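Visitor: pasting the structure only:
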């Protein structure tokens, strides 16, 4: 049986891999799964998309597939991925789907399928969708049982729900000056408006929805944000926020134009929420900074570490009744709001923290426990997971303390190094962290040396 889905949904080049025929069959397969599970129920699925050029074409094909099976569809139009996850709960649907390729270049697109609670589809249900897709065993509704299609707005209720979760009065008192770059993506319809309604002074750039992503690559990393970093500093803003194409992640620039690593903004949220709730469970991945562990110790919290992947973190939050979750790339998950990374909710919470603390953004970052990180990657063909497993074997022989939750993580007294195969690219990533820059580089070199030993063998 063939495989379609990766860690969360499927992605590829639009009209090559992700064609209208492909989307139609996914819709029919997903609809058939829902019909089999609840044959007598009137079933509804909510669908949304990001701003990509191919999005409308693929959305209409996916909708046609669902309607043909007898599934009713709510078309929420262009909206951030977390807004569609929110819509599943808000409209009380039986599932959802998002047409997006997140931070990938404009020629890509993809499909994510959602449970009724907005969480990504369970693996066992994904497997059934794949079987139905390849066998083409689709349910066909009678002519008078074909699903109905309705259009509904989710942006307004999504913004209102976020506003209700933060201290708007505190924000309005401080009136933060925020510059936003929504990468011509789905966040363009939410973030500038949300911030203005919260009482911020807002300057927005690249906020015209455009699926060509003319201004920059939609991945909000330091390399792609050089121009934006200069804008934030030159405008003398309190801070800047940049999002990816589907607005599930937000990254921050301080008032001096410095790029802030994702796990530091995650740490700001963790610190505030542990203080507000007098402890709680934080769920994060094996690759996230140990700043989180230190903050949990300081504020009576606990930390659960998972494999890398926002879907894995979201599931663990649900299973263990977690307070907040996140990853090192800046994705923060607020499980009482949306069971997935939410860029807009992250910004609202950070703005609230900024307003209440009364300090500069750079000062808030300086107050966090001090850790230094270095990262590199190696392009490697072949069985990368087997290579990483061999690194673990050598490390064990050398009597190093290891954690193999996801890849090989070697733990030292004051830091760690993680050697991990990418799930989406032919590379092995090496992350190291320590209490000093010198130590972090030493640990990175230990990881590289062990990896080279395996590659030379």
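Guide: Great, that's in hand. Bear in mind that the values here come from a model prediction, so they are computed numbers and not experimental data.

Visitor: going forward, measure contacts between C-alpha atoms and count neighbours the same way
Guide: Fine.

Visitor: quick one: buried residues of stretch 28-38?
Guide: Using 16 or more other Cα atoms under 10 Å as the test for burial, stretch 28-38 gives 28-35.

Visitor: ok now the helix or strand where residue 344 lies, how far from the chain's centre?
Guide: Element membership for residue 344 (DSSP states H and E) is helix 343-357. A distance of 17 Å separates the centroid of the chain from that of helix 343-357, by Cα atoms, centre = their mean, to the nearest Å.

Visitor: Equivalent analysis for stretch 35-48, please.
Guide: Relative to its parent chain, stretch 35-48 has a centroid offset of 26 Å by Cα atoms, centre = their mean.

Visitor: Next: stretch 287-298.
Guide: Centroid separation between stretch 287-298 and its chain, computed with Cα atoms, centre = their mean, is 20 Å.

Visitor: Using neighbour counts, pick out the buried residues of that stretch.
Guide: Across stretch 287-298, burial judged by 16+ other Cα under 10 Å covers 287-296.

Visitor: Please apply the same query to stretch 142-155.
Guide: So stretch 142-155, judged by 16+ other Cα under 10 Å, has buried residues 146-147, 149, 154-155.

Visitor: and the helix holding residue 344, what does it pack onto?
Guide: helix 155-163, helix 168-174, helix 191-198, strand 250-253, helix 262-277 (3 or more Cα pairs under 8 Å, 6 or more residues apart in numbering; DSSP states H and E).

Visitor: Name the stretch among the ones you listed that sits most buried.
Guide: For the helices and strands packed on helix 343-357, average neighbour numbers computed from mean count of other Cα atoms under 10 Å are highest in strand 250-253, which has a mean of 28.

Visitor: who touches the next helix or strand after that strand?
Guide: Later in the chain than strand 250-253, the nearest helix or strand by DSSP H and E is strand 259-260. Residues outside strand 259-260 that contact it (Cα atoms under 8 Å, 6 or more residues apart in numbering): 222, 229, 251-254.

Visitor: Check it against this one:
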């Protein structure tokens, strides 16, 4: 990737050294120039939304200035989940969409995610072109003036259209289910409880009082303790945890036990296969999915296509091969027939619909997947790529593969953001996983 765009847009400390209003203005301007240059005979349209961070207001003003300076009319839709922004980009037939969010990151951070027409994530080459314009010191172009400057309007009813879309995508009634939903004081604080209630569930809400500073603060999909306690206190059937922009969800069952993204993906894959709606009887997952997930899918006659870590790579594989379902262990799940990106609310609806239609508890549904014990070592190194490719490391990995045989696996990969090499081992017992992982991690640490 380039200097600005990571695996999920531009992200950093808001108003810090990098993610400044000046940068946001240039990103908006460059995005409009690249994505609307083929528009003829009409004014281009951009849709912009944000999560609940205080810095979102500042960055929104800057991005809007950049977009309008490039001649794009801007529709502000307010605080909405990332998948809602992607949906509304297509709904309004807009030329691009911009979401201001840092997802599960703490409040001081923020980010800029750009969607192309139709609500699709940008290909790498388009991001690179936008980035080149942003970083160019020699960029000279003819700016619109007068009536050609973009105009700004507000459409704060977009959440209703998004909610209607979700309830059309999953029409199964949830009557009789009691759910606790943790909205992470984030973008789904209004729309998630409303959607689940409209679907028929009894809803208890926590983490839904965004004040600009409390997003993801001890709540949401990265902090499940409050959700577990609330499920037990309210004798709920399950709990749903979203992150700050609600593009993912995790769950807990009635006993407060976590149901992770692998289990959710497995439950949804089996449901779709039984309905004859799982394209090619294949589900897409990343290399981080537990080996138990692969075993479970094999038992149900479902193939697993594997990608690199990152929901963008899951999406690329889904679209390239015509598959319909994919996701990550972190709770990003993509139903490509109904969404162009991971959608935590749609995932939660599908999960609860499976409970309602089968009259089975979430614990029973989740038991389809037997996780193999896993050990993960993050090894600090001077050069992550060189260390990961070193011959002694490769030999240590081969020895580990022989030792594990068909009963386990080892995954070694450089971090995408830090000077770390991650060593992950799965084995029949935690003791074996930890022993094998430490052997390989020690070799990585000794590599110079």
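Guide: Arrived safely, thanks for sending. It should be emphasised that the depicted structure is a prediction, and the values quoted were computed from it without experimental measurement.

Visitor: Find me the equivalent region of stretch 186-202 of structure 1 in structure 2.
Guide: Using TM-score structural alignment, the residues of structure 2 aligned to stretch 186-202 of structure 1 are 187-203.

Visitor: so where do the helices sit in the stretch 251-400 of structure 2?
Guide: Secondary structure of the stretch 251-400 of structure 2 (DSSP state H, counting those that start in this stretch): helices located at 261-274, 291-299, 311-321, 344-358, 362-366, 384-389, 391-404.

Visitor: can those helices go into CSV with extra columns for distance to residue 81 of structure 2?
Guide: Below are those laid out as CSV (distance: least, Cα to Cα, whole Å):
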stretch, distance to residue 81 of structure 2
helix 261-274, 19
helix 291-299, 28
helix 311-321, 16
helix 344-358, 9
helix 362-366, 25
helix 384-389, 34
helix 391-404, 41
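
Visitor: State the distance from residue 256 of structure 2 to residue 1 of structure 2.
Guide: Distance of residue 256 of structure 2 to residue 1 of structure 2, given as Cα to Cα, to the nearest Å: 39 Å.

Visitor: what do you get for residue 82 of structure 2?
Guide: 22 Å.

Visitor: out of those two, which sits in the more crowded spot?
Guide: residue 82 (29 against 11; other Cα atoms under 10 Å).

Visitor: Against residue 24 of structure 2, how distant is that one?
Guide: Residue 82 of structure 2 is 18 Å from residue 24 of structure 2, by Cα to Cα.

Visitor: swap in residue 363 of structure 2?
Guide: 45 Å.

Visitor: can you give me the helices for the stretch 101-250 of structure 2?
Guide: Using DSSP H, counting those that start in this stretch, helices in the stretch 101-250 of structure 2 cover 124-135, 158-169, 191-198, 225-233.

Visitor: Which part of structure 1 matches the second one?
Guide: I take that to be helix 158-169 of structure 2. Using TM-score structural alignment, helix 158-169 of structure 2 lines up with residues 154-165 of structure 1.

Visitor: what's in contact with that stretch?
Guide: So stretch 154-165 of structure 1 is in contact with 76, 79, 83-84, 86-87, 189-190, 194, 198, 344-345, 348, going by Cα under 8 Å, 6+ apart.

Visitor: again, 7 Å this time
Guide: Here stretch 154-165 of structure 1 makes contact (Cα atoms under 7 Å, 6 or more residues apart in numbering) with 76, 79, 83, 87, 190, 194, 345.

Visitor: does residue 301 of structure 1 really touch residue 283, like I thought?
Guide: No: counting by Cα atoms under 7 Å, residue 301 of structure 1 does not reach residue 283; the two are 10.6 Å apart.

Visitor: Of those two, which one has the most company?
Guide: Comparing residue 301 of structure 1 with residue 283 by other Cα under 10 Å, the one with more neighbours is residue 283, at 27 against 23.

Visitor: Which residue in structure 2 aligns with that one?
Guide: The equivalent of residue 283 of structure 1 in structure 2 is residue 284 (alignment by TM-score structural alignment).

Visitor: and the closest residue to residue 120 of structure 1 other than its chain neighbours, how far is that from residue 95 of structure 1?
Guide: Closest residue in space to residue 120 of structure 1, ignoring its immediate chain neighbours: residue 114 at 4.5 Å, by Cα to Cα, 6 or more residues apart in numbering. From residue 114 of structure 1 over to residue 95 of structure 1 the distance is 5 Å, taken as Cα to Cα.

Visitor: swap in residue 144 of structure 1?
Guide: Separation of residue 144 of structure 1 from residue 95 of structure 1 (Cα to Cα): 22 Å.
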